[in-house]
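# Coordinates only, no sequence provided:
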């Protein structure tokens, strides 16, 4: 059986942000509110406890932007995220040697707007989003990774993860897989050149 090549989305394939079209001061307020200070809200959203509509209502109240205006901007930002078609093509070409799987800690908005607008199903054998899984990659010592290696009946020692999270890489390596930490010095392209 082919090994699984797990690939992260944010910080590995894509560097665009939600709400990036807001004026800078409002954008920074959103980043502080959702992603920088108390991360409980974003983690709960990524585990499926909130919808994008519920989060945008909270954000609209927090930063003082009308909900309908914020929602339209948010959806458009989700739909217009960019990923290198060349990189997607290279991942697709690896499907003869690997089960290529996108595994992302993400929100319902990814599945509803980003995933379809980028036609990601064309490039990956499977797409796993924490929102639908109800857990992050590191929860329960990497339970999500084990779920998929068992599904595909392949030893984890033959599998690879490409992720920008040091914690994810540590968990995956502890399980016995090969972890490649994607950084500005060692990009996804660097690792793809060496697979």
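Arrived safely. Being a predicted model, the structure only gives us computed values, none of them experimental. Numbers count the residues shown, from 1 in each chain.
# contacts, neighbours, all on C-alpha from now
OK.
# Show me what the strand or helix carrying residue 190 is packed against.
Secondary structure from DSSP states H and E places residue 190 in helix 188-193. Secondary-structure packing of helix 188-193 (3 or more Cα pairs under 8 Å, 6 or more residues apart in numbering; DSSP states H and E): helix 85-93.
# now for the helix it packs on, which elements pack on it?
Against helix 85-93 (3+ Cα pairs under 8 Å, 6+ apart) you get helix 188-193.
# Buried residues, stretch 96-107. List them.
98-107 (16 or more other Cα atoms under 10 Å).
# which residues sit in contact with the spatially most central residue of the chain?
What sits nearest the mean C-alpha location of the chain, by Cα atoms, centre = their mean, is residue 104, with 3.0 Å. Contacts here follow Cα atoms under 8 Å, 6 or more residues apart in numbering; on that basis residue 104 touches 7-10, 127-130, 137.
# of all the residues you listed, which comes closest to residue 19?
When the contacts of residue 104 are compared for distance to residue 19 (Cα to Cα), residue 10 comes out closest, at 14.5 Å.
# I'd guess residue 113 is in a strand, am I close?
No. Applying DSSP: H, G, I helix; E, B strand; the rest coil, one finds residue 113 to be helix, outside a strand.
# Alongside the first one, take a look at this:
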């Protein structure tokens, strides 16, 4: 029986990708580098630190990684605070409350920085539903490395066979499967150039899920 559901955040709970896209591209313009749409799409699911570690080598950037991350984060925070039309994705809050009210443990495992996660959770009142928050900034390797999901299961004190991951990115799905966890791929209209072929189940609407369906799903 499934006891813990591990949620990704960006693209699953909320679509902050347009804000991240704005912040990254504003920063790329400052750095005078040309990042192709294909290269940018390959970053989905990675932490900002890992992204800039790659970009610093590829474009021979002078700034250190911490400076690059801080600049991008400030651009994101300014845009986030000024963006009024930012909402949770359709149906996800209903699913979260349904699972929470029926005793399913919820854990967040996001590549975003803790400060960004808390900013979003505070804005939308989500802290009360989740027992643990795991940030990708705490791991040397980003998704598709499984470390973040293994840590989420460990904190939840739930064997991986009793967990489910909900993810929207190729890297996130690969990470869940590498961790040995059943993965539901969320293929929404926000998703771009992502591969769901490794997911155990693919949904396009959170109405396809409920406590009853998830609790009785067959794990690995």
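Nice, thanks for sending it over. Just so we're clear, the structure is a prediction, and the values are computed from it rather than from any experiment.
# Superposing both, give me the TM-score.
The TM-score (TM-score structural alignment, normalised by the length of the first structure) is 0.66; 178 aligned residues with a Cα RMSD of 4.1 Å.
# re earlier: in strands, which of the contacts of residue 104 of the first structure fall?
Per DSSP state E, strands hold the following members of the contacts of residue 104 of the first structure: 7, 127-129.
# quick check: the longest strand seen in the first structure aligns to which part of the second structure?
For the first structure, the longest strand by residue count, based on DSSP E, is strand 99-104. Under the alignment (TM-score structural alignment), strand 99-104 of the first structure falls on residues 105-110 in the second structure.
# Going along the chain, name the strands of the first structure.
4-7, 99-104, 126-129, 160-163, 178-181.
# And residue 181 of the first structure, what's its match in the second structure?
Under TM-score structural alignment, residue 181 of the first structure pairs with residue 185 in the second structure.
# can you tell me how far its match sits from residue 79 of the second structure?
Distance, residue 185 of the second structure to residue 79 of the second structure, using Cα to Cα, to the nearest Å: 28 Å.
# Which of these two has more residues huddled nearby?
Taking neighbours as other Cα atoms under 10 Å, residue 185 of the second structure and residue 79 compare with residue 185 leading, 25 against 16.
# Find the residue closest to the more buried one in space, skipping its chain neighbours.
Once flanking residues are discounted, residue 185 of the second structure sits nearest to residue 202: 4.6 Å by Cα to Cα, 6 or more residues apart in numbering.
# who touches the one you found in this structure?
Contact analysis of residue 202 of the second structure by Cα under 8 Å, 6+ apart lists 184-187, 196.
# Between which two of the ones in strands among the contacts of residue 104 of the first structure is the distance greatest?
Across those, the longest distance by Cα to Cα is 11.7 Å; it joins 7 and 129.
# can you list residues touching both of those two?
Shared contacts of residue 7 of the first structure and residue 129 (Cα under 8 Å, 6+ apart): 103-104.
# now the match of residue 181 of the first structure: how far from residue 165 of the second structure?
8 Å.
# Residue 20 of the first structure touches residue 29, doesn't it?
No. Judged on Cα atoms under 8 Å, residue 20 of the first structure makes no contact with residue 29 at a distance of 11.5 Å.
# In TSV, list the contacts of residue 202 of the second structure along with distance to residue 96 of the second structure.
As requested, the contacts of residue 202 of the second structure are arranged in TSV below (distance: Cα to Cα, whole Å):
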residue	distance to residue 96 of the second structure
184	15
185	16
186	15
187	18
196	22
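# quick one: which of these is most hemmed in?
Greatest neighbour count in these, by other Cα under 10 Å, goes to residue 185: 25 neighbours.
# wouldn't the match of residue 181 of the first structure be in contact with residue 164 here?
No. If you go by Cα under 8 Å, residue 185 of the second structure and residue 164 don't touch, sitting 10.7 Å apart.
# coming back round to it: what's the closest of the ones in strands among the contacts of residue 104 of the first structure to residue 14 of the first structure?
Checking those against residue 14 of the first structure with Cα to Cα, the nearest one is residue 7 at 11.4 Å.
# wait, residue 94 of the first structure sits on residue 100?
Yes. With contact defined as Cα under 8 Å, residue 94 of the first structure counts as touching residue 100 (7.2 Å).
# and residue 17 of the first structure, how far is that from residue 143 of the first structure?
Applying Cα to Cα to residue 17 of the first structure and residue 143 of the first structure gives a distance of 27 Å.
# can you give me the helices in the first structure?
Secondary structure of the first structure (DSSP state H): helices located at 24-30, 40-46, 52-63, 67-79, 85-93, 108-109, 115-117, 130-133, 143-151, 166-175, 188-193.
# Reformat those helices into CSV and put distance to residue 2 of the first structure next to each item.
Formatted as CSV, those follow (distance: least, Cα to Cα, whole Å):
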stretch, distance to residue 2 of the first structure
helix 24-30, 42
helix 40-46, 29
helix 52-63, 36
helix 67-79, 32
helix 85-93, 14
helix 108-109, 29
helix 115-117, 25
helix 130-133, 23
helix 143-151, 10
helix 166-175, 18
helix 188-193, 17
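# Now stretch 78-98 of the second structure: buried residues?
By 16+ other Cα under 10 Å, the buried positions in stretch 78-98 of the second structure come out as 79-80, 86, 88-89, 92-93, 95-96, 98.
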